[in-house]
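S.K.: Quick one: sequence plus predicted model below, questions after.
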Amino acid sequence: MKNPPSDKTSTIVISALLGFLVSVGGWILTEIVNSLQAVKGDVVVNKVAIVRNKHRLDTIEKRDVTD
């Protein structure tokens, strides 16, 4: 027995929807991972900036003492 055309159409529609959902889900996961990596990078950059600023402040204080 052959499937009626409506069954083939519904199968195609369901498979297309599933493919679309999988691709959207993959894109969302990629965005989440990228944003987490960006946040981690910002934290490292901020720590480096804090250390540099502390070093600058220390050198400025030393200059003030010698003046």
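M.R.: Nice, I can see it.
S.K.: Every contact and neighbour count from this point should use C-alpha atoms.
M.R.: OK.
S.K.: which element is residue 28 on?
M.R.: Residue 28 belongs to helix 5-66 when assigned by DSSP states H and E.
S.K.: From the chain's centroid, how far away is that helix?
M.R.: 2 Å (C-alpha atoms, centre = their mean, to the nearest Å).
S.K.: hold the first one in mind and look at this next one:
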Amino acid sequence: MQCLLLKFFKISFIRCRIKILHQPFPSILLILLNLSVLSLILGFKNVIIYNSSHRKGFRYA
């Protein structure tokens, strides 16, 4: 609640963000969210590379 009430002040907002990161459950959720977004980006990149190389008949040895 303190973050919501005082989010206009930069100092309290930074302090609230640091508090959240030190708590184990929200920090684990944040790490999982970052990993899932990164895996989606890398997965789409691999699909695009595979499709573009497959259309040209180019094969990796």
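M.R.: Received the coordinates, thanks. Predicted, not measured: the structure shown is a model, and the values here were computed from it.
S.K.: Superposing both, give me the TM-score.
M.R.: Aligned and superposed, the two chains score 0.56 in TM-score terms (TM-score structural alignment, normalised by the length of structure 2); 39 aligned residues with a C-alpha RMSD of 2.5 Å.
S.K.: burial count for the aligned partner of residue 49 of structure 1 in structure 2?
M.R.: In structure 2, the residue matched to residue 49 of structure 1 (TM-score structural alignment) is residue 46. Residues near residue 46 of structure 2, counting by other C-alpha atoms under 10 Å, number 12.
S.K.: Also residue 50 of structure 1?
M.R.: Residue 50 of structure 1 has 12 neighbouring residues, counting by other C-alpha under 10 Å.
S.K.: quick one: it and residue 39 of structure 1, what's the gap?
M.R.: 16 Å (C-alpha to C-alpha, to the nearest Å).
S.K.: again, but for residue 6 of structure 1
M.R.: 49 Å.
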